[in-house]
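Novice: Predicted model, plus sequence, below.
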Amino acid sequence: MDHDPVDRLPLARAAGCPFDPPAELGRIRSESPLVRLTYPDGHVGWLITGHALTRAVLADQRFSSRYEIAHYPFPGLTEFAELPPAPVGDMTGMDAPEHTRYRGLLAGRFTVRRMRRLTDRVEQITAEHLDAMEESGPGLDLVAAYAQPIPAVMICELLGVPYADRDAFQADAATITAPDATVEERTNAYIGLQTYMRELVLAKRAKPTDDMLSDLTTTDLTDDELTGLGTFLLGAGLDTTANMIALGAFALLRNPGQVPALIADPGNAVEELLRYLSIAHTGLRTALEDVELDGHVIKAGESIAISIHAANRDPHKFADPDTLTLNRNAAGHLAFGHGIHQCLGQQLARVEMTIALPALFTRFPTLRLAVPPEDVPLRPEVQNIYGVERLPVTWTRDTPTNS
């Protein structure tokens, strides 16, 4: 059965429901998991909201990830008549064989075993930041004090980036994705980030150290490729996990009855948080040829907006999907994507989250929001990664008892 085209990608989340996808996505999914969608540039493409179809498209290489042939589903980026190709090293916007080459060089450096070896270091960094929180006392922004620094330290150490330089490149990374940044500001920020990484690559070639970037200088990657790949990995490692830790903490502060399940089985609880929050909420693919899908023909050149957060709330896959249930089996969620573009750093993210979140609530059992929940500033939906801008929290200090 054909449906009228959706005239825009639903963006507005219901008031007071910062963790739920826009309600309209659920309505659309209940009628059909694949519908026509009118894009901001006038292109009439598609929108997928169902779990099974999302998984199928992400695994099908007849659908391209290349930016330059896609139509962007969100308002914005009006400065481009067409999207530019992916910068050198940006694996997200590449297809095989370029993507295959990069992925092959990196996959062995992000294995489960290698990432689990970092557990002790993540625990140490987490403890240091919990100590600093305790020393500063109640009343702080959990994003700046805890959620951002832990993954920032880890990705810096993994790549061999001096942590002392983090403020400069974090500012540039934030500007590149800021919805209100001008074209000039974004361009200058990107150039600044690339310039920094190029200097670091040359330094690693001249004097290698014990880190991934130095290790990659022994491959056939050129300086341009190393610069682009390093920039891509740095940005990906900073933004995603920081937002999962912060938004995960916010969700737990709003659902305190779930904290015991987090502490009892952090690994399982993190999978449910990943499903429930789905911070990388929308994917994009473009058909390279005519493809029949769910009784429709997706014509070559048509783009498909893939609603990951709607797919992860599909009741055909997960029972009572709109409820956070940390002891559920959330296997099969698509928070890290699926197919050849499945998140390369997912194991590192899991290690960081399974340590940082339970440690936070164990150290500060009275942790609570310092502002009404509706006053917590959220990132705009048009950004690729959803999350909170700041998370003001406080807690009750332990007071000694008189004996």
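Specialist: Arrived safely, thanks for sending.

Novice: can we go C-alpha only for contacts and neighbour counts from here?
Specialist: OK.

Novice: end to end, how far does stretch 262-271 reach?
Specialist: 11 Å (Cα to Cα, to the nearest Å).

Novice: which parts of that stretch are buried?
Specialist: 262-263, 266-271 (16 or more other Cα atoms under 10 Å).

Novice: starting at the chain centroid, how far to the helix or strand harbouring Val153?
Specialist: Per DSSP states H and E, Val153 falls inside helix 149-159. Here helix 149-159 is found 16 Å from its chain centre; the criterion is Cα atoms, centre = their mean, to the nearest Å.

Novice: hold the first one in mind and look at this next one:
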Amino acid sequence: MTAAPATPALPTTRPDGCPFEPPEKYATLRETAPTSKVRCPAGMDAWLVTRYADVRAVLADRTMSSRGASSVHVNPNADLDIDVSPGSIIQLDGAAHARLRKKVIAEFTVRRVEALRGYVQGLVKSHLDAMLAKPGRTADLVQDFALPIPSLVICELLGVPYADRSRFQRQSATLVSTDATREEGEQAYDALSGYLAGLFTAKERNPQDDLFSKLISTGGDDPLTMEELVVLGLSLLVAGHETTANMIALSTLVLLDHPDQRDVALAEPERAVEELLRYLSVVQWGVLRYATEDVRVGSREVRAGEWLVAALNSANRDESVFPAADKLDFHREQPRTHVAFGFGAHQCVGQQLARVELQEALTGLFRRVPDLRLAVPREELEYKHNTLVYGVRELPVAWG
């Protein structure tokens, strides 16, 4: 008898020397097996969905539960059977998810975010002032620019003291790491939850003009419990700075690699940012879904109880939708059709804020410092291959 072939592992390795490219296997799968079984680091098999149309269909399907949507499939220490916490806007489905989204969406509308643009511009200017004043005309763009700007914005919006940033940034980094042990993850979660519980308790006594205070004061007949407030607040705080900070630094590196496109980015920042979002797709392992009913995905029959991984970075490199998809092209038609922010009911609630932060950070940086360059050889840069959100750990730059 011949043994059945082993289920192939989820592709996780980027091609050598190509930090902006997703795993090479995706291109082959899109052509030959666009929905195929893989073995995930968490130990379970899942259907890996690689084509753009199929990824959108999976994410739009209300029978696909997002209970594992924190990408637990890439964590070897994941508990796949753990109950979803009340207040988890990322993992709850249906009416429970819609209830939470309704309570926060007003703070993230285009109009509300545009009102914050001047504040973001001020942060960009002040951080560039400080960076350019550093001795030696060198800086780490991550710590001096890319990380503090979205952190300050989300702290201002939510009502979190920026003075506490080192605490929540450290704990956030543990929560998005695929190398953290279960114990380390639980400790980080408990520490951040405890911090937010104290913050919400203080806001109950002394509310301010921020989202956390509004969540407490506008509960009406349907108030959020303290557990719901804490879990919702944790999701917003972590997502609000991790993804955008990594996008700012990685986008800067891309523009340093493509000086010929920098003028286009400065002239049309909205278009450039959409292409950068598509090209980089920093949510690098996709999002996890759980089939609650039998469903057809492409040519495959997916059974109730099976897992699926919607590979966002593969969908955003689908040549049938984005011709010459592996090429950065700021003149690309319809750039906002990408799925970097997901799709469907769980599409990123903070996407408009991320767009404004990226537009202002990148245009402010390259207008102010047109001679920006790497301060170390390219091969010395270290990338976040072991985190849910891809990025560069440090970005030493120089000017003048």
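Specialist: Here it is on my side, so go on. Just so it is clear, the structure is predicted and the values come from calculations on it, not from any experiment.

Novice: okay, among the buried residues of stretch 262-271 of the first structure, which ones form the most distant pair?
Specialist: Ile263 and Glu271 (13.5 Å; Cα to Cα).

Novice: At the geometric centre of the second structure, which residue sits there?
Specialist: Thr243 (3.9 Å; Cα atoms, centre = their mean).

Novice: Burial check on the closest residue to it other than its chain neighbours, number of neighbours?
Specialist: Leaving aside its chain neighbours, Thr243 of the second structure sits nearest to Val389 (6.2 Å; criterion: Cα to Cα, 6 or more residues apart in numbering). Here the number of neighbours of Val389 of the second structure (other Cα atoms under 10 Å) works out to 23.

Novice: Correct me if wrong: Val389 of the second structure contacts Gln284.
Specialist: Yes: assessed by Cα atoms under 8 Å, Val389 of the second structure is found in contact with Gln284 at 6.0 Å.

Novice: if we can go back for a sec, mind listing what's buried along the next helix-or-strand element following the helix holding Val153 of the first structure?
Specialist: Heading C-terminal from helix 149-159 of the first structure, the first helix or strand you meet, by DSSP H and E, is helix 166-177. Neighbour-count burial for helix 166-177 of the first structure flags 166, 169-170, 172-173, 175-176 (criterion: 16+ other Cα under 10 Å).

Novice: With the second structure overlaid, report how far helix 166-177 of the first structure is off on average.
Specialist: Mean deviation of helix 166-177 of the first structure from its aligned counterpart in the second structure after superposition (mean Cα distance after the TM-score superposition for the first structure): 1.5 Å.

Novice: Check what contacts that helix and list those residues.
Specialist: 152, 181, 185-187, 189-190, 192-193, 196, 235, 383 (Cα atoms under 8 Å, 6 or more residues apart in numbering).

Novice: now do stretch 70-85 of the first structure
Specialist: 8-9, 39-41, 43, 66-69, 93, 179, 183, 284-286, 301-303, 305, 382.

Novice: ok, now stretch 287-307 of the second structure?
Specialist: 34-35, 45-47, 54, 57-58, 63-73, 308-312.

Novice: need the strands for the stretch 51-200 of the first structure, in chain order.
Specialist: Assigned by DSSP state E, counting those that start in this stretch, the stretch 51-200 of the first structure shows strands spanning 63-64, 140-141.
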